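> Need coordinates for the below:
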Amino acid sequence: MSYKLKVIGLLELEAFQKLYKQNWPKYCPEYYCLDNFIEFLKADPQIKNLKLFTLEGEQARYDALFVVVDRYQIFVGSINNTNGLTRQALDLLDWSFGFKCSSIPSRHIEALDNVVRSKELNLEFRDATDLFYMKAEDALMLKVEPPSGFIFKSLSEADAPLINEEWPNHHLGSLYFIQRQIRMCVNAGLYTEETQELVAWCIRLQGGYLGALQVKDCHKRRGFGSLVTREISHRLATQGHDVMALVGPSNKPSAGMFSKLGFRIIDQCVWLRTKPTTGEFTWPDGE
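The predicted structure follows:
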């Protein structure tokens, strides 16, 4: 049987998201990924470089199968990973410019790996991460006051250049990405009260995870990373959201911090970047 990709919109995403509530928290990565993109579309229905797909046919709808192409990143979800439809959907994408496959839950990794092999794609990296999870009711207990001389505030887009420069994963187009995430998603920053210097921060990424967690070098080893993690987790929990974070197995300090705060590992996810097959893509100015 031949399949075709079908473009979907806000109403379909909202219908799919409801299906991911079953067997909680098994499908929380898909649920919160859709939660972010639903809010993105509500805030900006004409958001640039965002494409949303499923496959034609009833089965894909029953499976809540989605593939989100957000600029150069792919997010994928399905409540059924046994019928080959996830692989079919991924196979139909145009991989010529390369994709960063972001926070792919373990149940979909085989489908992704099969597409990479069949298309003979070369990889820039393939990294496994542990999915740390905390229920909202527990995250509400993480609220903490900042130390004397410091305040918590939401980040502003004016903070984006610093955050992008300090971010180990910064790349072509990442400044726009950071600006958008600050504008669209829950975030938290720790600032000096007197000079308003930003010293630590964390942002919810599109996949629903805590990310870009960073402390300026001159303020490290003071527990500020844990403080902003507690603050953003509490902010998410007040909105009724459970909290997720992805940590590489070799990142012992971060894994230890999340474990100490009470997060538990419930799954593994893969980050995978394919190399372009027809040349590098160049983003327009400002994007």
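> all contacts plus neighbour counts: C-alpha atoms, from now on.
Noted.
> what's the neighbour count on Glu231?
For Glu231, the count of nearby residues is 26 (other CA atoms under 10 Å).
> ugh, wrong one, I meant Lys26
15.
> For the stretch 151-287 of the chain, just list every one of the helices.
Here the stretch 151-287 of the chain has its helices, by DSSP state H, counting those that start in this stretch, at 160-166, 174-184, 224-238, 252-261.
> Of those, which stretch is the most buried?
helix 224-238 (a mean of 23; mean count of other CA atoms under 10 Å).
> Another for comparison:
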Amino acid sequence: MRNQWSLLRDVYQEDRTNLTGYDLINIYINCNDKAHDVKIYTTNNDWLEHGTFVLIHDNINKLDIYLNTLNGSLRELENLLSSLQLNDRAWFFGYRQALKLTVNNFCLERGLSLKKLDQMETYVYYLPKRAVESFNCRLIADIYLASLSLNHAALVDEHWPYRSSDSLALIKDRIQSYISVGAFDGNGQLLAWCLRSVQGSLSNLYVLPSYRRLGLASLLVRHMAKEIAATGAEVLATIAFGNEISQLFFEKLGFKLIDSIVFTMVPGL
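Model (predicted):
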């Protein structure tokens, strides 16, 4: 079905703010190095109408799973998940609240307790194009911006609140495969950074404590927004429930709250 992935992608082209839609599928279409590790499954031959799919990326020691539907049957989506006989450890990435019951039922079918699942919910924020166009990316004195390299991955991982046994590999993939930016001093020391996730949202925004209140975080987000918008994609950010400081920061820059999504880690059998 790989030769039909672009058709499935285009089913979602009317809403580029959907984190498990057009841009996600498009990234996997263009990542040839991941082609043999990725499969997409649909529920029936009418997928061009309802857009129902499960995308599975066999990512070394776990499965990265993305699922969505526009107007298909949630029961059919649930049956599709069951039929795939997924026994490995799996991350269900950024699915809509409407699909939470589908994933929960999948976990219950495996005999798992929902109370023991590693689950996180986040808000989705969207930056209107007019806000991006108004951004001024004037540099701060003695600071320059550049893309990150794999040499910076360990530092980014060290300061990520969601650091885990999988996070360094995830960060390396984000740096290697997608847009990123770092703020450096005149000696080339990395002071702050911002990455982009496979789903297209801003991620891993961080400023080292000694360099805060200089406007670096705002500068990095404005720079990333310009870069992402130039590709034709929407500028999105995800913020964990309860992180009011980050919410206020992004709202001040013009981001609008549009949705909430769920991430779930399912242990292997």
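> Do you know the score for how well these two fit?
The TM-score (TM-score structural alignment, normalised by the length of the second structure) is 0.88; 263 aligned residues with a CA RMSD of 2.1 Å.
> Looking at the helices of the stretch 151-287 of the first structure, which is nearest to Cys33 of the first structure?
Among those, the nearest to Cys33 of the first structure by CA to CA is helix 174-184 (13.2 Å).
> Reformat the helices of the stretch 151-287 of the first structure as a markdown table; add distance to Ser96 of the first structure.
Formatted as a markdown table, those follow (distance: least, CA to CA, whole Å):
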| stretch | distance to Ser96 of the first structure |
| --- | --- |
| helix 160-166 | 27 |
| helix 174-184 | 20 |
| helix 224-238 | 37 |
| helix 252-261 | 35 |
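> right, and those helices - which one's nearest Ser106 of the first structure?
Taking the helices of the stretch 151-287 of the first structure one by one with CA to CA, helix 252-261 is closest: 18.6 Å.
> To Ile79 of the first structure, which of the helices of the stretch 151-287 of the first structure lies closest?
Comparison of the helices of the stretch 151-287 of the first structure against Ile79 of the first structure by CA to CA identifies helix 224-238 as nearest, at 24.6 Å.
> what does the closest one rub up against?
136-137, 139-144, 146, 152, 186-190, 200-203, 213-215, 242-243, 257, 261 (CA atoms under 8 Å, 6 or more residues apart in numbering).
> Where in the second structure does that helix fall?
Counting by TM-score structural alignment, helix 224-238 of the first structure lines up with residues 216-230 of the second structure.
> superposed on the first structure, where does that stretch end up, distance-wise?
By mean CA distance after the TM-score superposition for the first structure, the fitted stretch 216-230 of the second structure averages 1.3 Å away from its aligned residues in the first structure.
> before we move on, the earlier item: minimum distance to Asn80 of the first structure: which of the helices of the stretch 151-287 of the first structure has it?
The nearest among these, by CA to CA, is helix 224-238 at 28.2 Å.
> all helices of the stretch 1-150 of the second structure, in order?
Counting by DSSP H, counting those that start in this stretch, the helices of the stretch 1-150 of the second structure are 5-11, 22-30, 47-50, 74-83, 100-109, 129-134.
> Give me whichever of those helices is most buried.
Sort the helices of the stretch 1-150 of the second structure by mean neighbour count, taking mean count of other CA under 10 Å, and helix 22-30 sits at the top with a mean of 18.
> And Val38 of the second structure? What does it align with in the first structure?
Using TM-score structural alignment, Val38 of the second structure lines up with Lys51 in the first structure.
> Provide a list of residues in contact with its match.
Counting by CA under 8 Å, 6+ apart, Lys51 of the first structure touches 7, 68-70.
> if we can go back for a sec, out of the helices of the stretch 151-287 of the first structure, which comes closest to Phe40 of the first structure?
Per CA to CA, nearest to Phe40 of the first structure of the helices of the stretch 151-287 of the first structure: helix 174-184, 6.6 Å.
> can you list contacts of the closest one?
Contacts of helix 174-184 of the first structure (CA under 8 Å, 6+ apart): 39-40, 43, 155-157, 160-161, 163-164, 203-206, 286-287.
> Over to stretch 108-118 of the first structure?
Defining contact as CA under 8 Å, 6+ apart, one finds that stretch 108-118 of the first structure is touched by 76-77, 81, 84, 86-87, 90-91, 122, 270.
> change it to 6 Å
With contact meaning CA atoms under 6 Å, 6 or more residues apart in numbering, stretch 108-118 of the first structure is reached by 87, 91.
> just to revisit the earlier point, let me have the helices of the stretch 1-150 of the second structure in TSV, extended by distance to Asp58 of the second structure.
Listed next are those as TSV, based on distance: least, CA to CA, whole Å:
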stretch	distance to Asp58 of the second structure
helix 5-11	17
helix 22-30	13
helix 47-50	23
helix 74-83	15
helix 100-109	18
helix 129-134	35
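> one step back: out of the helices of the stretch 151-287 of the first structure, nearest to Leu19 of the first structure?
Evaluated over these, closeness to Leu19 of the first structure peaks at helix 224-238, with 21.3 Å, by CA to CA.
> Alright, calling it a day.
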